[in-house]
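Participant: missing the sequence, but the structure's below:
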């Protein structure tokens, strides 16, 4: 069985980009047409994170990971975001009117735990951490968060770590497609039974313009391959280096650079400053750092 580091798809480190070499040579200047919406959404994600360490699930919000990776790179309290590249998509069958994916095998569950460990998430660590872990992903029906919670819950039980303590260290922020709100608006967390096991404010949403949401979730060229359960136990080949991937790399690098720039940090600080959570000392401190 390959170690988690061998099976997780490779992604370039764009904060200290020594690996890029000449990969960006000849690429076109990227069109960051979504930047305003992305920064506004990222500011809300931070403000609603409950001061947790951000962990981006899957690949859909890689652009937010890159933007915040640049903006938060030099903050004093080491709140740089992390990636958890797991995808839970796999074959299944219809049971009545409900789609049920096949169960994860014991080997797949063990490997998923190893991948979580490389992202700094373990039951032992959660029980003793001073700061919560906040998982972030695009959400439609919430199936990925449901799978992730079930995986963590069974692991916590197996390790016999204290659930009453850990439940206060878990947060989930879903980035949803913006719609007109009404009493009949579908809210995924109201249909996910597991959310009742967490404090009321531990599961929250941030909306994003539907065109931008669809671009990130369905159409954007990603730097890594999808990492589904059938691939968790295999050694993953190296990264693609075709023209589309190189152009996606240029886009990702530009987002990191914008996040690190004075203008990018100030714009992010303004987005955070519009949130009611600014009354909390940790968030005011972060805004001051971004503006300094």
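Facilitator: Nice, I can see it. Remember, predicted model here, so these are calculated numbers, not experimental data.

Participant: make it CA atoms for all contacts and neighbour counts henceforth
Facilitator: OK.

Participant: can you pull the buried residues of the lengthiest strand in the chain?
Facilitator: In the chain, with assignment by DSSP state E, the single longest strand is strand 170-177. The neighbour-count check on strand 170-177 (16 or more other Cα atoms under 10 Å) flags 170, 171, 172, 173, 174, 175, 176, 177 as buried.

Participant: For those residues, give me CSV that also has distance to residue 205.
Facilitator: Converted to CSV, the buried residues of strand 170-177 look like this (distance: Cα to Cα, whole Å):
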residue, distance to residue 205
170, 15
171, 11
172, 8
173, 5
174, 5
175, 6
176, 7
177, 10
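
Participant: Can you tell me the SS state at the residue positioned nearest the centre of the chain?
Facilitator: By Cα atoms, centre = their mean, the chain has its centre lying nearest to residue 56, at 1.3 Å. Here residue 56 is recorded as strand under DSSP: H, G, I helix; E, B strand; the rest coil.

Participant: quick one, strands of the stretch 51-200 of the chain?
Facilitator: 53-57, 82-84, 92-95, 98-101, 133-138, 170-177 (DSSP state E, counting those that start in this stretch).

Participant: Could you say which of those is packed most deeply?
Facilitator: strand 133-138 (a mean of 25; mean count of other Cα atoms under 10 Å).

Participant: got another, please set it beside the one above:
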């Protein structure tokens, strides 16, 4: 296995005895997660959502259930990027292979009808910078048409909610790479601070971090201890909740007031969720 194993909870994979004895989890953040997920969908530009790393696995699971049957595609890009790391050519080639496994290559980007929308929690934006650089260098090397591809790439940063003021730090305003994309292609959605911190820093994940050292050596084996089984129970519960009519409606209601509702694709999606 070249990337970390994670159960397919929508199909689903057989979980065997993994959930035996696991307590049904409380999902106290559900309302906030639905609000954020609805806005991520609305601001994603009708793109196929690709969740980077592990931080937003819970949104991936919730939407996996909610979007079932809508034709909206979701994927996970398990790569973790380390700030200041010296990536070798082997790292670059390995990352390209993983992107290609998701159907993301310079050639496919130039020819696809819908954008690819990368989603991740954001503090400084270093992960998005590394990912954009990886893609841009690859596109240049393959001599694909950048003016076409730049309209097929979108980035949605989920930021920690803070008071708005003229001095508020906005990561994309300090990132020169964002100037190479249309202004609407790099957007933010806020998440309340406790929930953002839980997903970004404290939540037990089903997979271990897949940093650049693991890209070459291969992923660590998955744990099967009690904490992992509880994390699995939480993920399974989120998929179940995503299928619930009221939860789908909560996601749809979060789209109200979004400018993209002027476009047919979002009105259709909201109608299917409602």
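Facilitator: Great, that's in hand. As the structure is a computational prediction, the values presented were derived from the model and not from experiment.

Participant: wait, isn't the residue nearest to the centre of the first structure in contact with residue 144?
Facilitator: No - using Cα atoms under 8 Å, residue 56 of the first structure is not in contact with residue 144, being 11.8 Å away.

Participant: Any idea how far apart the tips of stretch 147-160 of the second structure sit?
Facilitator: Its first and final residues considered, stretch 147-160 of the second structure spans 32 Å by Cα to Cα, to the nearest Å.

Participant: Which parts of the first structure are helices?
Facilitator: Secondary structure of the first structure (DSSP state H): helices at 4-7, 35-47, 62-71, 106-118, 123-128, 143-159, 163-166, 210-214, 243-260, 262-273, 281-291.

Participant: who wins for proximity to residue 135 of the first structure among those helices?
Facilitator: Nearest to residue 135 of the first structure among the helices of the first structure is helix 143-159 (8.4 Å), distances taken as Cα to Cα.

Participant: Relative to residue 177 of the first structure, how far out is the counterpart of residue 50 of the second structure in the first structure?
Facilitator: Mapped onto the first structure by TM-score structural alignment, residue 50 of the second structure lines up with residue 55. Taking Cα to Cα as the measure, residue 55 of the first structure and residue 177 of the first structure are separated by 20 Å.

Participant: ok, for residue 139 of the second structure, nearest residue in space, not its chain neighbours?
Facilitator: In space, and not counting its chain neighbours, residue 139 of the second structure is closest to residue 106: 5.1 Å by Cα to Cα, 6 or more residues apart in numbering.

Participant: Spit out the contact partners of that neighbour.
Facilitator: 135, 138, 139, 142, 144, 149 (Cα atoms under 8 Å, 6 or more residues apart in numbering).

Participant: ok, and what's touching stretch 67-83 of the second structure?
Facilitator: Stretch 67-83 of the second structure has contacts (Cα under 8 Å, 6+ apart) with 3-4, 48-54, 60, 64, 95, 98-99, 102, 126-127, 130, 209-212, 215, 242-243, 269, 272-273.

Participant: Please say which position in the first structure residue 128 of the second structure maps to.
Facilitator: Under TM-score structural alignment, residue 128 of the second structure pairs with residue 145 in the first structure.

Participant: Contact partners for that match?
Facilitator: Residue 145 of the first structure sits in contact with residue 172, where contact means Cα under 8 Å, 6+ apart.

Participant: Please report how far it lies from residue 80 of the first structure.
Facilitator: Separation of residue 145 of the first structure from residue 80 of the first structure (Cα to Cα): 21 Å.

Participant: Repeat that for residue 220 of the first structure.
Facilitator: On the measure of Cα to Cα, residue 220 of the first structure and residue 80 of the first structure end up 23 Å apart.

Participant: of those two, who's got more company?
Facilitator: More crowded of residue 220 of the first structure and residue 80, by other Cα atoms under 10 Å: residue 80, with 18 against 15.

Participant: Spatially nearest residue to residue 101 of the first structure (excluding sequence neighbours)?
Facilitator: Closest to residue 101 of the first structure by Cα to Cα, 6+ apart is residue 92, at 3.7 Å.

Participant: The one you found touches residue 104, doesn't it?
Facilitator: No - between residue 92 of the first structure and residue 104 there is no contact under Cα under 8 Å: 10.8 Å.

Participant: what sits against the counterpart of residue 199 of the second structure in the first structure?
Facilitator: Aligned counterpart of residue 199 of the second structure in the first structure: residue 216 (TM-score structural alignment). Neighbouring residues of residue 216 of the first structure by Cα under 8 Å, 6+ apart: 60, 61, 63.

Participant: so how many other residues sit close to the last one?
Facilitator: Think residue 63 of the first structure. If you count neighbours by other Cα under 10 Å, residue 63 of the first structure ends up with 23.

Participant: Now check the residue nearest to residue 139 of the second structure against the first structure: what is it aligned to?
Facilitator: In the first structure, residue 106 of the second structure lands on residue 123 (TM-score structural alignment).

Participant: same deal with residue 250 of the second structure?
Facilitator: By TM-score structural alignment, residue 250 of the second structure lines up with residue 267 in the first structure.

Participant: Give me the number of neighbouring residues for its match.
Facilitator: Here the count is done by other Cα under 10 Å, and residue 267 of the first structure has 19 residues near it.

Participant: Would you enumerate the residues in contact with it?
Facilitator: residue 39.

Participant: From residue 155 of the first structure, how far out is it?
Facilitator: 40 Å.

Participant: and if you look at residue 27 of the first structure?
Facilitator: 44 Å.

Participant: and what of residue 25 of the first structure?
Facilitator: 45 Å.

Participant: Have a look at those two and say which one is more surrounded.
Facilitator: residue 155 (17 against 10).

Participant: can you pull the contacts of the nearest residue to residue 228 of the second structure once chain neighbours are set aside?
Facilitator: Distances taken as Cα to Cα, 6+ apart place residue 206 nearest to residue 228 of the second structure, at 6.0 Å, with adjacent residues excluded. Residue 206 of the second structure makes contact with 6, 222, 223, 228, 231, 232, according to Cα under 8 Å, 6+ apart.

Participant: for residue 155 of the first structure, same thing?
Facilitator: Shown in contact with residue 155 of the first structure (Cα under 8 Å, 6+ apart): 113, 123.

Participant: can you tell me which residue in the second structure aligns to it?
Facilitator: Correspondence of residue 155 of the first structure to the second structure, assessed by TM-score structural alignment: residue 138.

Participant: Then residue 240 of the first structure?
Facilitator: Using TM-score structural alignment, residue 240 of the first structure pairs with residue 223 in the second structure.

Participant: Compute the number of surrounding residues for the residue nearest to residue 230 of the second structure when sequence neighbours are not counted.
Facilitator: Spatial nearest neighbour of residue 230 of the second structure, excluding adjacent residues (Cα to Cα, 6+ apart): residue 22 at 5.6 Å. Residues lying near residue 22 of the second structure (other Cα under 10 Å) number 17.
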